[in-house]
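K.L.:
Have a look at this prediction, sequence included:
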Amino acid sequence: MPAFSDYVIYVDESGDHDLTSVAQSYPIFVLAFCIFRKADYIRNVVPQIQEFKFRWFGHDNVILHEHEIRKQKPPFKFLQNEERRKLFMQELTQILERCQTTVIASVIDKSRLARRYAEPDNPYHIAMQFCMERTHRFLTEQGQAGRATTIMFEKRGEKEDAKLELEFRRIKDGANFGGTAMADLDIRLVDKRANSSGLQIADLFARPIGIKTLRPEQPNRAYDIIAMKFRRSATGEIRGYGLKLFP
């Protein structure tokens, strides 16, 4: 039986990786890795998310998707009521504040990338490499070297999933900045319908990171919560450790 690590990782993105038509309103691609200690995830994170869903929907067959919450689309149309929206967001914010996770994220400025490189790589692949490199270092720091850690990605389509898995394994085998083999990292592609609490938290975290990058002066309560969870250097530095901006 393989030795599994004490951690599990959930990944989601914000924005798209298309470089041919860059939306000026959101010209970036964000990839967020949420690293959970399994004991915390099982005992605290999942039960709180489940309790929240039962309280607000009467069942747990609902996915907390940032876009649908923000746009107040079904099943979140009730958020059009200001009083209910305020209470809902207050409770969800408290859960995310209590959520014990370490965040490693990468933000790719697609416009700058296209200008700087004649043949730029896929922003998703660039962001994934940055996140995998820092995640591998984090796990090593936590004494998990040589122990299998699963990184969970949401499925996006057969062709895209195949490309993603191929790139993941290429980076894992040493196609990264340090030429480091990351044999202890493994990938699992998960259908959105699996209703994973970890994937939903990663989804809720990705866009606020992007908005903070685009509009740093704008009040951003969600980002303030995430900022406390970024991987940091020994001196408390986030940039380059828990957050990579490129180029």
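P.N.:
Received, thanks. Numbering: from 1, shown residues only.

K.L.:
Only C-alpha atoms from now on, for both contacts and neighbour counts.
P.N.:
Fine.

K.L.:
Which parts of this protein are strands?
P.N.:
7-14, 28-37, 102-109, 149-154, 185-190, 243-246 (DSSP state E).

K.L.:
Same list (the ones you listed) but as CSV, adding distance to G198.
P.N.:
As requested, the strands of the chain are exported to CSV (distance: least, Cα to Cα, whole Å):
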stretch, distance to G198
strand 7-14, 6
strand 28-37, 8
strand 102-109, 12
strand 149-154, 9
strand 185-190, 11
strand 243-246, 19
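
K.L.:
so which of those strands gets nearest S197?
P.N.:
Judged by Cα to Cα, the one of the strands of the chain that comes nearest to S197 is strand 7-14, at 9.1 Å.

K.L.:
picking up where we left off before, need the strands of the chain in TSV (columns: mean neighbour count).
P.N.:
Formatted as TSV, the strands of the chain follow (neighbours: other Cα atoms under 10 Å):
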stretch	mean neighbour count
strand 7-14	24
strand 28-37	26
strand 102-109	26
strand 149-154	20
strand 185-190	16
strand 243-246	19
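
K.L.:
Put this next to the first one:
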Amino acid sequence: MNFVPPTSRYRLYFDETGNGDLDAAEKHPNERYLSITGVVVKQDTHDGYLTRRMNRLKEDIFGAQEVVLHRRDIMRSEGDFVALRNVERRQEFDWRMSSIIAECLIAAFTISIDKLEHKQRYKVWRYSPYHYLLECLLERFVLWLRRNNFQGDMLGEARNPRHDKQLRRAFTYFYKHKTGMVDSQMIQARLTSKDLRLLPKEKNIAGLQIADLLAHPCHRSLKFEQLGEAIGPDHGTYLVGLLRRYWYDRNPNSGVISGYGTKWLP
């Protein structure tokens, strides 16, 4: 693959909510689902404009650009985020994050799986739910790249050596083989690397933090839609509304998001 400069490279930053343990889905209702969300940003936009805006936001609200945004701690207003206990600070933070997401993303995808249904349906096939989601996410990213005549790569958060090794192996397998939706020639023409990049949270990557903030509300919205239940209004619901309005990939002819920007499994 020839070098693709940042001005022409589109990077998918992804994060998950839940875990890949199939057995836990039967024992604990709160562990029934696993979901992965990816957001696409043009690399030069990410490394320049988007990162500068995130740094200004952190400096203004938390007093330090080195703060790494993590949704769970933000929701609890704990640790570095105690400033969010102030209502006005919280409103300013939410508004400015919404503006960044509305202005800087290019595309978004959310794939969720009901692990319990997956296990009950497939008595023999035990494909790792996490790797299954990763493959579905990659398929949609490659198809989006092809449709727009773009090239790109992916970046996720490093977890632990065992998890990261398995994830990199699954990515490399995808890169070399066809799937139900894309063949290896298309994959290799659109992805700029056969290797998956994973960086630790401490690297303070803006795109990974946005994926972290969106992963849970995106899954929650997709789950409630699948169950036919109403979801209450909050900031997470508002952010998902932005993705549905602007960034979730969709059928270019019908405008339908399901199957393109979102996918429910199995």
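P.N.:
Okay, I see it. Because the structure is predicted, anything quoted here is derived from the model rather than measured.

K.L.:
between the strands of structure 1, which one is nearest to K163 of structure 1?
P.N.:
The nearest among the strands of structure 1, by Cα to Cα, is strand 185-190 at 11.9 Å.

K.L.:
Return the angle between stretch directions for the closest one and strand 7-14.
P.N.:
60 degrees (axes from the mean of the first three to the mean of the last three Cα atoms, to 10 degrees).

K.L.:
Any chance you could list what contacts strand 185-190 of structure 1?
P.N.:
For strand 185-190 of structure 1, the surrounding residues in contact (Cα atoms under 8 Å, 6 or more residues apart in numbering) are 136, 148-155, 161, 165, 168, 172.

K.L.:
Tell me the counterpart of F33 of structure 1 in structure 2.
P.N.:
In structure 2, the residue paired with F33 of structure 1 is G38, using TM-score structural alignment.

K.L.:
How about the contacts made by that match?
P.N.:
Contacts of G38 of structure 2 (Cα under 8 Å, 6+ apart): 12-15, 108-110, 137, 211.

K.L.:
Y13 of structure 2 and V40 touch, don't they?
P.N.:
Yes - if you go by Cα atoms under 8 Å, Y13 of structure 2 and V40 touch, sitting 6.3 Å apart.

K.L.:
Please enumerate the helices of structure 1.
P.N.:
Remark: helices assigned in structure 1 by DSSP state H are 38-40, 46-57, 66-71, 82-98, 110-116, 123-141, 158-172, 197-214, 221-227.

K.L.:
from the ones you listed, which stretch is densest packed?
P.N.:
helix 197-214 (a mean of 22; mean count of other Cα atoms under 10 Å).

K.L.:
distance from that one to structure 2 after superposition?
P.N.:
Here the mean offset of helix 197-214 of structure 1 against structure 2 after fitting is 1.0 Å, by mean Cα distance after the TM-score superposition for structure 1.

K.L.:
Read off where that helix ends up in structure 2.
P.N.:
With TM-score structural alignment as the criterion, helix 197-214 of structure 1 aligns to 206-223.

K.L.:
okay, which residue is most central for structure 1?
P.N.:
A32 (2.5 Å; Cα atoms, centre = their mean).

K.L.:
ok, now how distant is the nearest residue to it once chain neighbours are set aside from Y10 of structure 1?
P.N.:
Sequence neighbours aside, A105 is the residue nearest to A32 of structure 1 in space, at 4.3 Å (criterion: Cα to Cα, 6 or more residues apart in numbering). Relative to Y10 of structure 1, A105 of structure 1 is positioned 12 Å away (Cα to Cα, to the nearest Å).

K.L.:
likewise P216 of structure 1?
P.N.:
Taking Cα to Cα, one finds P216 of structure 1 at 26 Å from Y10 of structure 1.

K.L.:
what's the farthest-apart pair in the contacts of G38 of structure 2?
P.N.:
L137 and A211, at 13.5 Å, using Cα to Cα across the contacts of G38 of structure 2.

K.L.:
Now which residue in structure 1 aligns to L84 of structure 2?
P.N.:
L84 of structure 2 maps onto L79 in structure 1, by TM-score structural alignment.

K.L.:
cool, and R9 of structure 2?
P.N.:
So R9 of structure 2 corresponds to D6, using TM-score structural alignment.

K.L.:
What of E66 of structure 2?
P.N.:
E66 of structure 2 maps onto N61 in structure 1, by TM-score structural alignment.

K.L.:
so what's its match closest to, chain neighbours aside?
P.N.:
That would be N195: by Cα to Cα, 6+ apart, it lies 7.4 Å from N61 of structure 1.

K.L.:
residue contacts, the one you found?
P.N.:
Contacts for N195 of structure 1 were tallied using Cα under 8 Å, 6+ apart; they are 61-63.

K.L.:
For those, which PyMOL command selects only the ones that are buried?
P.N.:
This is how PyMOL selects the buried members of the contacts of N195 of structure 1, with burial counted by 16 or more other Cα atoms under 10 Å:
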select buried, resi 63
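
K.L.:
now the contacts of N195 of structure 1 in JSON lines, with distance to R231 of structure 1?
P.N.:
Listed next are the contacts of N195 of structure 1 as JSON lines, based on distance: Cα to Cα, whole Å:
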{"residue": "N61", "distance to R231 of structure 1": "32"}
{"residue": "V62", "distance to R231 of structure 1": "30"}
{"residue": "I63", "distance to R231 of structure 1": "27"}
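
K.L.:
Now for Q144 of structure 1: which residues touch it?
P.N.:
5-6.

K.L.:
and what of N220 of structure 1?
P.N.:
208, 212.

K.L.:
What's the separation between it and D203 of structure 1?
P.N.:
Applying Cα to Cα to N220 of structure 1 and D203 of structure 1 gives a distance of 16 Å.

K.L.:
What of G236 of structure 1?
P.N.:
25 Å.

K.L.:
Pull the residues that contact stretch 171-181 of structure 1.
P.N.:
129, 132-133, 182-183, 185.

K.L.:
Those: which two are farthest apart?
P.N.:
Farthest apart among those - using Cα to Cα - are Q129 and A183, which lie 14.4 Å from each other.

K.L.:
Hmm, K212 of structure 1 is touching R221, no?
P.N.:
No - assessed by Cα under 8 Å, K212 of structure 1 is found out of contact with R221, at 10.1 Å.

K.L.:
got any residues that touch both of the two?
P.N.:
With Cα under 8 Å, 6+ apart, K212 of structure 1 and R221 have no common neighbours.

K.L.:
list the contacts for the match of R9 of structure 2?
P.N.:
Contacts of D6 of structure 1 (Cα under 8 Å, 6+ apart): 37-39, 144, 149.

K.L.:
Any chance of these in TSV with distance to C99 of structure 1 as columns?
P.N.:
TSV is the format used below for those (distance: Cα to Cα, whole Å):
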residue	distance to C99 of structure 1
R37	11
K38	12
A39	12
Q144	21
T149	20
